[in-house]
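Chemist: A structural model of the following input is requested.
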Amino acid sequence: MMTMKNMTKWRHAGSVISCVVMLISIFTLATKGLNYGLDFTGGMISEVRLDKTLSAKEIQSHLETALNQPVSVVEAGDPGQWVLRYAAPETLSDQPEIKTLLSVFSDNVEMLNVSLVGPQVGQELAEQGGLAVLITLLVILGYLSMRFEWRLASGALLALVHDVVLLLGFFSITGMEFNLTVLAALLAVLGYSLNDSIIISDRIRELLKANVSLPIAELNNRAIVSTLSRTLITSGTTLISVGSLWLLGGEPLYGFSITMFIGIVAGTWSTMTIATIIPELTHLGPQHYAPAPVSDAP
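Modeler: Below is the predicted model:
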């Protein structure tokens, strides 16, 4: 069984690992950047109706070979109806007609809609997505500042920043496509991580008020132990659902599910390490939650 002293060493080591991973992620983002999807860079979007016997993998394989580029194939609802996304050439005449390419492996080809998303629209989406993440962090900062003493609030906020940077670094290192679906998952991860941080911070605050003589390191360990079962059950059940999406959801949900999976694990990790280490480093103590003395002056 892990002792309280060993748990403190484990938290400190975990925080060092998290800081190293954050630095690697920031370096990779600065040097390599993200592989933005068509939602941000622009491209062609074609809605077609093909033979019902064709699968998404077969259509994707044929088109990627013909176009020599990644192609996103998403089922549109009705059997045989698909939405195709692929990068647009510099001039439309440089690319063979998509209907001709589809006719090679499908007897029935019906073009329902073809549209072009320009780079300007994609840039606007990227700016709005970044603004959404920034506003979310600022709102969370305001909420934490009102609810907790600044030492606890700083730990919770840094844990959120850790999760965002780690996920962005993962997509930068792997070169996976970063699109609007991944951005939506990133915002959802912030909610899960915030929930874990609030739970552990609330528990630390309660222990500070009830045990004025104990050091903050031991109180942090007790807070983790008392909330660990709840955290594991909540995160575990969510991971089961996300894992099912990852394995069975197919290509359209791959980016979303892997972002949620890594984000939930990272959020649980950062809550037990970074969110508890910052109050220790800033010397949080019971005196910071002691009631203000009442003056005897009339």
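Chemist: going by C-alpha atoms from here, please, whenever you check contacts or count neighbours.
Modeler: Noted.
Chemist: mind listing what's buried in the lengthiest helix in the chain?
Modeler: Ordering each helix of the chain by length in residues (DSSP state H) puts helix 216-248 first. The neighbour-count check on helix 216-248 (16 or more other CA atoms under 10 Å) flags 216-217, 219-224, 231, 235, 238-239, 242-243, 245-246 as buried.
Chemist: so what does it touch, helix or strand wise?
Modeler: helix 4-31, helix 180-210, helix 254-272, helix 274-281 (3 or more CA pairs under 8 Å, 6 or more residues apart in numbering; DSSP states H and E).
Chemist: got the angle between that helix and helix 274-281?
Modeler: Calculated by axes from the mean of the first three to the mean of the last three CA atoms, to 10 degrees, helix 216-248 forms an angle of 160 degrees with helix 274-281.
Chemist: who are the packing partners of the one helix or strand residue 154 maps to?
Modeler: Using DSSP states H and E, the element containing residue 154 is helix 150-174. Counting contacts by 3+ CA pairs under 8 Å, 6+ apart, helix 150-174 packs against helix 4-31, helix 119-147, helix 180-210, helix 254-272, helix 274-281.
Chemist: in that helix, what's buried?
Modeler: Buried, per 16+ other CA under 10 Å, within helix 150-174: 150-160, 162-173.
Chemist: sorry, back to before: residue 106 is nearest to which of the helices and strands packed on helix 150-174?
Modeler: helix 254-272 (26.4 Å; CA to CA).
Chemist: that closest one vs helix 4-31, what angle?
Modeler: If you take the same axes, to 10 degrees, helix 254-272 sits at 140 degrees to helix 4-31.
Chemist: this one next, for a side-by-side:
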Amino acid sequence: MVQYLTNNIRQIRYITGMVSIALMVISLVAFAAKGLNMGLDFTGGMVTEVQVDKTLNNNDLIEVLKPSLGEFTSVTHSDQEGRWIIRYPVPEEGAQSPDISSILANISHKVDVISNSMVGSQVGQDLVDQGGLALLISMMCILGYLCFRFEWRLASGSLLALIHDVVLVLGFFAITQMEFNLTVFAAILAILGYSLNDSIIIADRIRELLVAKQSTPIEEINDQAVIATFSRTMVTSGTTLLTVAALWIMGGNALEGFAIAMFIGILSGTWSSISIGTVLPEWLKLEPKHYLPSEVDSAP
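Modeler: As a prediction, this is how the structure comes out:
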């Protein structure tokens, strides 16, 4: 496998680069056409806390609640055993409010409604605004760091790789119309940090090789940088993917969106740092002279 990569790494970089661009276009079109299916965290809804039999689990409750409360019903465990928090859409105007106690009575001997409240759409809009601001501030801080750490041609590859990862996750949720809630948004912020770390490792290696091998073409420099960091990338990404996969399988409905977003982000972050992060600087004509000290004219 390593020998194959060594002999064909440039072709792999170019192919994955074209695939990445195509996936970005598809994701942007899907996002513009269908938009995101915002969850109750953003749109508002009903929140009911109940106490039921301790033997019941999340899947038992979801199975009986969804037919009556709607597809976007979510159930999370509270701070005590047998206590659950149920979130579901506000009933349409004129429709009768569902009786949670009667629904859960089919599977639980005892049902106590602890609290019942409504989260208004204004609160949801505030979350959208604050979330967008958090994402913008994160991107601006990352942009400032990249401009300080690397020459702009090399920094642009890392920045586009970050944008690529976020766009792919948003495109996936737009195409599948899975619920986009606060946990998914938290995953996007985590993906930014993870992908940035991967891109910086490769970019740092490219910078070192540019200075050490000034007569080597940039295409070969990028090939050598990817090969030198490949084992580290595979170990890091592989172990992280195993952790996220375990979270996806065992985390239940509440963490499903987070785990899926992280899984996609880690995969795309791994190949985007190799493809986009190295191909774009080539297109922008990155050369060793951009990292060499400028000559000072000693003439009086």
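Chemist: TM between them?
Modeler: Overlay of the two chains. TM-score (TM-score structural alignment, normalised by the length of the first structure): 0.96; 298 aligned residues with a CA RMSD of 1.4 Å.
Chemist: read off where the longest helix of the first structure ends up in the second structure.
Modeler: The aligned range for helix 216-248 of the first structure in the second structure is 218-250, by TM-score structural alignment.
Chemist: quick one: distance of the matching stretch to the chain centre.
Modeler: 16 Å (CA atoms, centre = their mean, to the nearest Å).
Chemist: mean deviation, that stretch versus the first structure?
Modeler: Its matched residues in the first structure lie on average 0.8 Å from stretch 218-250 of the second structure after superposition (mean CA distance after the TM-score superposition for the first structure).
Chemist: what about the alignment partner in the first structure of residue 284 of the second structure, neighbour count?
Modeler: Taking TM-score structural alignment for the superposition, residue 284 of the second structure sits opposite residue 282 in the first structure. The number of residues packed near residue 282 of the first structure is 13, by other CA atoms under 10 Å.
Chemist: right, and residue 282 of the first structure touches residue 151 too?
Modeler: Yes: contact status for residue 282 of the first structure versus residue 151: in contact at 6.5 Å, counting by CA atoms under 8 Å.
Chemist: which one is the residue nearest the centre of the second structure nearest to, not counting chain neighbours?
Modeler: In the second structure, the C-alpha nearest the mean C-alpha coordinate belongs to residue 188, at 3.3 Å (CA atoms, centre = their mean). Nearest residue to residue 188 of the second structure, sequence neighbours excluded (CA to CA, 6 or more residues apart in numbering): residue 166, at 6.5 Å.
Chemist: trace that neighbour over to the first structure, please.
Modeler: Match for residue 166 of the second structure (TM-score structural alignment): residue 164.
Chemist: how far away is that match from residue 130 of the first structure?
Modeler: According to CA to CA, to the nearest Å, residue 164 of the first structure and residue 130 of the first structure sit 12 Å apart.
Chemist: next one: residue 79 of the first structure
Modeler: From residue 79 of the first structure to residue 130 of the first structure the distance is 36 Å (CA to CA).
Chemist: quick one: contacts of stretch 199-208 of the second structure?
Modeler: Residues outside stretch 199-208 of the second structure that contact it (CA atoms under 8 Å, 6 or more residues apart in numbering): 154-155, 158, 161, 221-222, 225-226, 229, 273-274, 277-278, 291.
Chemist: revised request: answer the last question for stretch 266-286 of the first structure.
Modeler: 11-12, 14-15, 18, 151-152, 154-160, 162-163, 166, 189, 192-193, 196-197, 200-201, 208-209, 211-212, 215-217, 220, 224, 231, 235.
Chemist: how about stretch 155-175 of the first structure?
Modeler: Stretch 155-175 of the first structure is contacted from outside by 18, 21-22, 24-26, 28-29, 32-35, 140-141, 144, 177-178, 186, 190, 193-194, 197-198, 201, 259, 262-263, 266-267, 270-271, 274-279, using CA under 8 Å, 6+ apart.
Chemist: please repeat the previous calculation with a cut-off of 6 Å.
Modeler: Residues outside stretch 155-175 of the first structure that contact it (CA atoms under 6 Å, 6 or more residues apart in numbering) are 22, 25, 29, 33, 34, 35, 197, 266, 270, 274, 275, 278.
Chemist: where's it relative to the chain centroid, distance-wise?
Modeler: 8 Å.
Chemist: good, we can wrap up now.
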